[in-house]
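Asker: Give me a 3D structure for the following:
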Amino acid sequence: MNQHHRHTTTAPATSATPAPPDTDGLPDHVTQDAVVVVPGIMGSALRDTTTGKHVWGIGGISWLLKAWTLPKGLEALAMTEDELAGKTGRIEATGLLRTSAWTPYLAGSEPYTDLVDTVLTSVADPAAVLEFAYDWRLPVAVNGRLLAEAARRHLTAWRDHPAHTEARRHRVDQREGRLVFVAHSMGGLVTRAALDPRHDGDLQGDTRGVITLGTPFQGAVKAAVILATGRGAPVPLPHRKLRTLCATMPGLHDLLPQYRSLRSGGDVRHLTPRDVTAIGGNAELARDAARFHHGQKTITLPGHRSVVGVNQPTFQNLTINGGTVVPHLDGARANSDGTLLRDANERVRFFRVQGDGTVYKESAILTEAVTHLPLQHGDVAKAQTALEAVTEILRDDIHPGPPLGEAGCGLSAPDFVEADRTWKLQLGDVDSLAGVTCRITDLAHPDRPALEPTLAWEDGIATARPSVPAPSLYRIEVHTPDGSDITQLLLAAEPGQTLAESED
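Answerer: Presented below is the predicted three-dimensional model:
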């Protein structure tokens, strides 16, 4: 499979001040290290090798609408029996996502162009950057092995590059370049799997740092919600299509919560393979995922720093009722001995921690080296504040300091609507509407004036009830007086398409 592609765009200028003569023209801040950018689930474009057609990530917004609202729009992505048996190659990854895409429940997938361009400003040559695209349908363990092989080839090639020698001349001790992984969402799990010493015993030692952006190390309740979508309740066609796609997808099962997340019988326990089957998933894949995560606990991420989204309403626990998943925006908290915090009546107490809208905060943290930013999951690899944190880590070999605080606000909005019909948008943690702005832009027609819905107080919550004029992909952008920007993607379809019949 075509698992890796090197970005060839010329790096933008990074300094207006001429570099000192002894740096051979390279700015002082550039690193001698090799960087590997690893995207999240749905973040790589995929092509069907049997037909030659791209099946994900290539095409305009009209393609997205057809893919999600026509019954057979994404059938090529479904896992085959051969693929489940380990015979891969029918689908190949052709590159990182270059345009905004949309996925139910995940509120869209932003392109990685800005992240890659930011990385390019901190390296000695574009050849130092590897964009690792992968088939995100497959098990994380499979993609981890492929990443280990690709990272080793990349580092070897970079150390032989003339720009590597030049970059070493102005770095402390003139040390040889090492690897830095910059990984978004599932990409962090793939990176951890790649650093398993059983793949390459020297790869950890050759890694200077790992930067994870919204990685669900302990899983995400939304993965369970996706598997249960459409069981016993009417839901939009795109959401049911995603459930059908993911029911036998190993990659999605690898994202199921591995912490005690299921409320049952007055307690909170781990999901079991039987539970996963009850909500529409695959017991064997759930069992494999649990074993995989258990084995990952001993793997060290060298120089690990987490960029974690906060302030966004995020599912933490769930209840299963007749195959239907009821997600909860709060979760149980454990003492150091593993027992759960309880009230005076011995009932489990629940706490609202929040997160990035997909991954709750505590699931995305492995060490104390954390930068908290008020961002949605898709934007944690694109927002300027996140890119600035990545730049500091790449350039300085040190953590960028204490967490940046929890300013900004929480954004709550549907991910799929009908054109010309109103829907509800709410902002959490807002004390005043002064200085808060909200814009909705049509990504297919950027020349059209943005919508600016009016915010008002409803039951103490800043609320707007906008509508969009036509089917398209839209970006909601909220700006708060403290300078924070929170964004989310929203897909609008023709009226009547939201509950259209599907093949399942």
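Asker: switch to C-alpha atoms for all contacts and neighbour counts from now on
Answerer: Fine.
Asker: how far away is residue 276 from residue 130?
Answerer: 36 Å (Cα to Cα, to the nearest Å).
Asker: wait, residue 249
Answerer: Counting by Cα to Cα - residue 249 and residue 130 are separated by 26 Å.
Asker: ok, now residue 335?
Answerer: According to Cα to Cα, residue 335 stands 42 Å off from residue 130.
Asker: again with residue 465
Answerer: Going from residue 465 to residue 130 by Cα to Cα gives 43 Å.
Asker: Neighbour count for those two, which is higher?
Answerer: residue 130 (23 against 14; other Cα atoms under 10 Å).
Asker: Please tell me I have it right and the more buried one contacts residue 35.
Answerer: Yes - using Cα atoms under 8 Å, residue 130 is in contact with residue 35, at 6.3 Å.
Asker: Now show me the structure for the sequence below, then we'll compare the two:
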Amino acid sequence: MNRHGPELAKSAAGASAVIADITQDAVVIVPGIMGSELYDTVTQKTIWGLSGVSWLLKAWTRPQGLEALRLTPEELEGRTSRIKATQLMRHSSWTPYLQGFEPYTNLINAVHSCVADSAAVLEFAYDWRLPVTVNGRLLAEAARRHLTAWRLHPAHDDARRNRVDERPARLVFVAHSMGGLVTRAALDATNDSDLADDTRAVLTLGTPFYGAVKATAILNTGRGAPVPLPHRQLRSISATMPGLHDLLPQYACLIEGNNVRRLTPSDVTSIGGNAELAQAAADFHGKQAHVMLPGHWAVAGTNQATLQSLDIRDGVVHPHHHGARRHTGGDFIRDPRGGLRFYDVKGDGTVYKDSAAVGPAVTPLPLQHGAVASDRVALRAVAEILRDDEHLGPPQGTPGCGLEVPDLVAVGTPWTIALSGVDSLAGLRCEIADVAGQNSQVPKLGWGDGHIKARTTVSVPGLYRVTVRTIDGHTVTQLVLASEPGTSREVD
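Answerer: Model (predicted):
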């Protein structure tokens, strides 16, 4: 079906016509980790991505709720036909540490509004448990097929005739989170030597090009802290996932006394990961350093409290909301006594700013990681880039606010919402509602310990969206999972 074509809209006077502002290019949407639904072809069951809060609660609070995600020995050896990725997530989801994920519906709709026909859009669902290099190869193959098919589509020629240069379509990748790493892997010339030349632009949304400390926290789940989740199972399943190891930080983040260094495979093993997968991830990132992203534009979340470094004590990860920085000469910045200086550059709550703000053009937005692909300002950037316009960044003014909420809360137990980056209650509004838009409340914001906070509680289990609107027009959101008290404890 032709969504736009060279549609003509007559003016009020009926004397002139306006061509719809659409691109002739082929667009590929690449989701992040846990952003694709997964289907087990053996059991004929969806193992990740079912709709409904009851499924989420079962998956994350029952001892066997995650077992189907464990990679089998055959899958680790490369025989990966058991699991099929069916589509991009169409509803809100949640996972510990990475917290809430908004659906890709708004992003998909924004892309469709910019293309000549729905056939110009490829939604690349993939098995995010597997190595990024494997999914990159599959994406390269899928993107080549997509571009070839679109160039043969009747709507393609109609669209290009109404563009200034009348050129044939090229590819535009719109990638969220891990999807940016998969896209970079796809554009490695070893997969398709011409794919980079056939790509006009790559837009990455919160992509951890240098990894994320939160990946270490997931591998270390339950060690040394009373996290209300099935600890042993979550930790052991995570240890089998190459995709998660590909998200480990690839920069100097491990604090040892008065020095900072990169993680080694033995470090990863000590916190619950797999040494071979960690080494493979490090090798992969090293080889990717030469891959350039054509027309790269990065959207990076800012102002959110984000883990940036860690130390390891007795096998327990102790993460920090700060990190060391280097002089231009390469040495770490130190105080007059030679001690390390630490800086908090924040980020999107999952990916710290310097890991996502990579490339010649960067748009900073005060957003949480799970919402960076659905926010209206980010989607406006997507539309402008697809239409060949130069995106000038977010509206000027104060940069929204930081939002901190717990991963998981118990029904009936009070919990805290904390804001940062704002110094006045004026114009602030906070609202909580379940993802269905029901059970809403407006908690009262006030000052406490030098920060703006609110104490609240929910009475029904479910997935809740916390929304904060600031006086400058920014909206920051995060998802919180609420379960019945005591239903998710497991002796570790």
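Asker: Which position in the first structure pairs with residue 197 of the second structure?
Answerer: Counting by TM-score structural alignment, residue 197 of the second structure lines up with residue 205 in the first structure.
Asker: Looking for the alignment partner of residue 266 of the first structure in the second structure.
Answerer: In the second structure, residue 266 of the first structure lines up with residue 258, judged by TM-score structural alignment.
Asker: repeat for residue 295 of the first structure
Answerer: Here residue 295 of the first structure is matched to residue 287 in the second structure, going by TM-score structural alignment.
Asker: give me the element its match is part of.
Answerer: Assessed by DSSP states H and E, residue 287 of the second structure sits inside helix 275-288.
Asker: Give me the number of neighbouring residues for residue 307 of the first structure.
Answerer: If you count neighbours by other Cα under 10 Å, residue 307 of the first structure ends up with 25.
Asker: swap that for residue 273 of the first structure, sorry
Answerer: Look at residue 273 of the first structure: counted by other Cα under 10 Å, it has 18 neighbours.
Asker: what sits against it?
Answerer: Listed by Cα atoms under 8 Å, 6 or more residues apart in numbering, the contact set of residue 273 of the first structure reads 282-284, 286-287.
Asker: Spatially, and excluding backbone neighbours, which residue is closest to it.
Answerer: Nearest residue to residue 273 of the first structure in three dimensions, chain neighbours excluded: residue 283, at 4.4 Å (Cα to Cα, 6 or more residues apart in numbering).
Asker: Let's check: the centremost residue of the first structure is which one?
Answerer: Nearest residue to the geometric centre of the first structure (Cα atoms, centre = their mean): residue 185, 3.3 Å.
Asker: Which position in the second structure pairs with that residue?
Answerer: Counting by TM-score structural alignment, residue 185 of the first structure lines up with residue 177 in the second structure.
Asker: Skipping adjacent residues, who's closest to that match in space?
Answerer: Leaving aside its sequence neighbours, residue 177 of the second structure sits nearest to residue 207 (Cα to Cα, 6+ apart; 3.9 Å).
Asker: Would you confirm that that neighbour belongs to a helix?
Answerer: No - Residue 207 of the second structure is assigned coil when assessed by DSSP: H, G, I helix; E, B strand; the rest coil, not a helix.
Asker: Distance-wise, check residue 145 of the second structure relative to residue 115 of the second structure.
Answerer: Taking Cα to Cα, one finds residue 145 of the second structure at 18 Å from residue 115 of the second structure.
Asker: Now do the helices in the stretch 201-350 of the second structure.
Answerer: Applying DSSP state H, counting those that start in this stretch to the stretch 201-350 of the second structure gives helices spanning 214-219, 231-238, 242-245, 265-270, 275-288.
Asker: count of neighbours near residue 368 of the second structure?
Answerer: The tally of other residues near residue 368 of the second structure (other Cα under 10 Å) stands at 32.
Asker: Pretty sure it sits against residue 299.
Answerer: No - using Cα under 8 Å, residue 368 of the second structure makes no contact with residue 299, being 11.8 Å away.
Asker: residue in the second structure matching residue 435 of the first structure?
Answerer: In the second structure, residue 435 of the first structure lands on residue 427 (TM-score structural alignment).
Asker: who's in contact with that match?
Answerer: 469-471.
Asker: hmm, try it at 7 Å
Answerer: 470-471 (Cα atoms under 7 Å, 6 or more residues apart in numbering).
Asker: Select from the contacts of residue 273 of the first structure the one having the most neighbours.
Answerer: Counting neighbours by other Cα under 10 Å, residue 286 comes out on top of these with 24 neighbours.
Asker: Quick one: map that residue onto the second structure.
Answerer: Using TM-score structural alignment, the equivalent of residue 286 of the first structure in the second structure is residue 278.
Asker: I'd guessed its match sits against residue 244; true?
Answerer: No - look at residue 278 of the second structure against residue 244 with Cα atoms under 7 Å: they stay out of range, at 9.5 Å.
Asker: and the longest helix seen in the first structure with helix 283-296, angle?
Answerer: In the first structure, with assignment by DSSP state H, the single longest helix is helix 140-159. Helix 140-159 of the first structure and helix 283-296 are oriented at 50 degrees to each other (axes from the mean of the first three to the mean of the last three Cα atoms, to 10 degrees).
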